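> What follows is a protein structure lacking sequence information:
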């Protein structure tokens, strides 16, 4: 499949939405939010964290809720500076063989399923597993596995508490 086929990236649809309505309310299964299609609307949402907060309803069982992904400035900036030291090009290059092997394992597992969900089967567990390895969380308790979410959440909270205490 070519990258620009309408099924993969519906560029014509995005263009139409930008002109017709650059902001669209979205209600999905268990999720309600907004889709932004215009440059100015996206820029406003990214820079005005008072009105467009990343912090949603807190779920203590979801490790993402305690992560950098759900933090607004200045906490987000502090955590990003701390985390960026661990993600230097040299560190990532050294992990490339392990990341490639993990991606292949996830894709093999997904190929055995009748339906492949790229987010659930690859895009979510891959970075979570890589970060878990960087934090020293054993594979058996990886955050990508259901039994590892509690450990992941506790270590993430501990790391963010220690970082903000400095």
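Structure received. Keep in mind that what you see is a predicted model, and the values were worked out from it rather than measured.

> CA atoms for contacts and neighbours, from now on please.
Fine.

> Now do the same contact list for residue 77.
The contact partners of residue 77, by C-alpha atoms under 8 Å, 6 or more residues apart in numbering, come to none.

> does it sit in a helix, a strand or a coil?
Recorded secondary structure, residue 77: helix (DSSP: H, G, I helix; E, B strand; the rest coil).

> Residue 144 now?
coil.

> which SSE is residue 24 in?
Taking DSSP states H and E as the criterion, residue 24 maps to strand 23-28.

> Give me the contacts around that strand.
32, 33, 34, 35, 36, 37, 38, 41.

> same deal with stretch 146-157?
60-64, 66-67, 132, 137, 140-143.

> how close does residue 159 sit to residue 82?
10 Å (C-alpha to C-alpha, to the nearest Å).

> where exactly do the strands run in the chain?
23-28, 31-36 (DSSP state E).

> could you dump those strands to TSV with mean neighbour count?
Formatted as TSV, the strands of the chain follow (neighbours: other C-alpha atoms under 10 Å):
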stretch	mean neighbour count
strand 23-28	11
strand 31-36	12
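
> Please compare the first structure with the one that follows:
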């Protein structure tokens, strides 16, 4: 059995800046490593592509927190967690039922119909930046674009988008100390109260939006519980912007620090779809997949994983595995057969992946076309990353000039 990694492994500033060299060193020693994260648990880190991809679709690894009651407070916090009852945190048949309901809003036709509105929002945000000649591309562009789209899709006011960002960060960060636990509890209560009011309003006055559709599925068809409505809407709001925010931020940083690739993309804009897939592989927006819990004694790559263990599948590590990708530490926007797992794999594959790709393609195309001299406004070493205690891989800010 490999030596157990300390919980601090995923929290150090050094790891947050460059997890890939650490993953590479771990992968040289083996694909699976025990880790004390969350502290006091039996947990394992999967850092290669082959076994990580298999684990993402292994029915012995449960996503339902109700099946791991002793770990429930540690993962979700005390009280009544708003994120505990949705399709992400469920197994079949509940997962199948909930995903079928939500998928109605993310059909290919519905997603493509959003293109004009996404383009309009993109242009408005760039218009607001151009007069200044500089911007924080995260706060001024990458965050407001997808949060506006998902708010309009759900049918909730976008005026509170800054609060949504704060709540989202708190809810996806494990509560490992008193301050994090307090922030998480406050965000949980705020999100619960917010969507509670929205649900009550739509129940009284339905509209043509996702909230009204979920309420109708609850009241008229009895297809889900009140708690599932609340939890699903919270999940969609968070997942509907977090992935795209960091896809744009991480991808643009990769381009701006690889001038040859940036010049190639400007010269050959038809490479944009493959460039998006390369950004997802090279430094994707989700560092680790959501917690999975072993329901039986099992093995992963020959390492015993006892029943009741948590399993962390490192999506970022899988994307840099030389066993799956040639020259994985090189950004190559012409890369073909890019079989990354940035959006997961199996039954929990990200339902909003087509929308994230659409938003990213419009964002990158418009930024590069309208801001031809876009460049970093600080040395790359000064750019700060979020701590990796959460599942997200993203920047705190991205200062640019143009």
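Looks like it arrived, so ask away. Since this is a predicted model, take the numbers as computed values, not measurements.

> Reformat the strands of structure 1 as a markdown table; add distance to residue 103 of structure 1.
As requested, the strands of structure 1 are exported to a markdown table (distance: least, C-alpha to C-alpha, whole Å):
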| stretch | distance to residue 103 of structure 1 |
| --- | --- |
| strand 23-28 | 28 |
| strand 31-36 | 27 |
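
> Minimum distance to residue 53 of structure 1: which of those has it?
strand 31-36 (12.1 Å; C-alpha to C-alpha).

> what's the closest one packed up against?
strand 23-28 (3 or more C-alpha pairs under 8 Å, 6 or more residues apart in numbering; DSSP states H and E).

> check contacts around the residue nearest to residue 105 of structure 2 when sequence neighbours are not counted.
In space, and not counting its chain neighbours, residue 105 of structure 2 is closest to residue 210: 7.2 Å by C-alpha to C-alpha, 6 or more residues apart in numbering. Residues near residue 210 of structure 2 by C-alpha under 8 Å, 6+ apart: 105, 153, 154, 155.

> ok, the residues you listed vs residue 185 of structure 2, which is closest?
Nearest to residue 185 of structure 2 among the contacts of residue 210 of structure 2, with distances taken as C-alpha to C-alpha, is residue 154, at 23.7 Å.

> corresponding residue for the closest one in structure 1?
Matched to structure 1 by TM-score structural alignment, residue 154 of structure 2 sits across from residue 135.

> mind checking how far its match is from residue 149 of structure 1?
13 Å.

> The two: which has the busier surroundings?
Neighbours per residue (other C-alpha atoms under 10 Å) separate residue 135 of structure 1 from residue 149, with residue 149 holding more: 18 against 14.

> Quick check: the gap between that one and residue 14 of structure 1.
Distance from residue 149 of structure 1 to residue 14 of structure 1, by C-alpha to C-alpha: 35 Å.

> What lines up with residue 85 of structure 1 in structure 2?
Match for residue 85 of structure 1 (TM-score structural alignment): residue 104.

> count of neighbours near that match?
Residue 104 of structure 2, neighbours per other C-alpha under 10 Å, totals 12.

> show me what contacts the closest residue in space to residue 42 of structure 1 that isn't next to it in sequence?
In space, and not counting its chain neighbours, residue 42 of structure 1 is closest to residue 36: 5.9 Å by C-alpha to C-alpha, 6+ apart. Applying C-alpha under 8 Å, 6+ apart, one finds that residue 36 of structure 1 lies in contact with 22, 23, 24, 42.

> elements contacting the host helix or strand of residue 244 of structure 2?
Secondary structure assignment for residue 244 of structure 2, by DSSP H and E: helix 226-256. Helix 226-256 of structure 2 is packed against helix 144-154, helix 178-204, helix 210-219, helix 259-267, helix 272-283, helix 353-370, with contacts defined by 3+ C-alpha pairs under 8 Å, 6+ apart.

> Most tightly packed of the ones you listed?
helix 272-283 (a mean of 23; mean count of other C-alpha atoms under 10 Å).

> Tell me the counterpart residues of the following helix or strand past it in structure 1, please.
Once helix 272-283 of structure 2 ends, the next helix or strand along the chain (criterion: DSSP H and E) is strand 292-294. Using TM-score structural alignment, strand 292-294 of structure 2 lines up with nothing in structure 1.

> got it, and stretch 261-276 of structure 2?
Using TM-score structural alignment, stretch 261-276 of structure 2 pairs with nothing in structure 1.

> Pull up the distance across that stretch, start to finish.
12 Å.

> distance of residue 360 of structure 2 from residue 400 of structure 2?
Residue 360 of structure 2 is 18 Å from residue 400 of structure 2, by C-alpha to C-alpha.

> Show me what stretch 76-92 of structure 2 is in contact with.
In contact with stretch 76-92 of structure 2 (C-alpha under 8 Å, 6+ apart) are residues 62-65, 94-96, 98-99, 174-175, 181, 184-185, 188-189, 191-192, 227-228, 230-232, 234-235, 348.

> the inter-axis angle of the longest helix anywhere in structure 1 versus helix 125-134?
Longest helix of structure 1, by residue count under DSSP state H: helix 89-111. Interaxial angle, helix 89-111 of structure 1 versus helix 125-134 (axes from the mean of the first three to the mean of the last three C-alpha atoms, to 10 degrees): 130 degrees.

> now for helix 89-111 of structure 1, which elements pack on it?
Checked by 3+ C-alpha pairs under 8 Å, 6+ apart, helix 89-111 of structure 1 has helix 125-134 packed alongside it.

> other SSEs contacting the helix it packs on?
Using 3+ C-alpha pairs under 8 Å, 6+ apart, helix 125-134 of structure 1 sits against helix 89-111.

> List the buried residues for the helix it packs on?
Residues of helix 89-111 of structure 1 classed as buried by neighbour count (16 or more other C-alpha atoms under 10 Å): 99, 102, 103, 106, 107, 110.

> From residue 86 of structure 1, how far off is the second one?
Here the criterion is C-alpha to C-alpha. By it, residue 102 of structure 1 lies 19 Å from residue 86 of structure 1.

> Check the last one too.
Separation of residue 110 of structure 1 from residue 86 of structure 1 (C-alpha to C-alpha) stands at 29 Å.

> The fourth one now?
In this structure, residue 106 of structure 1 and residue 86 of structure 1 are separated by 24 Å, where distance is defined by C-alpha to C-alpha.
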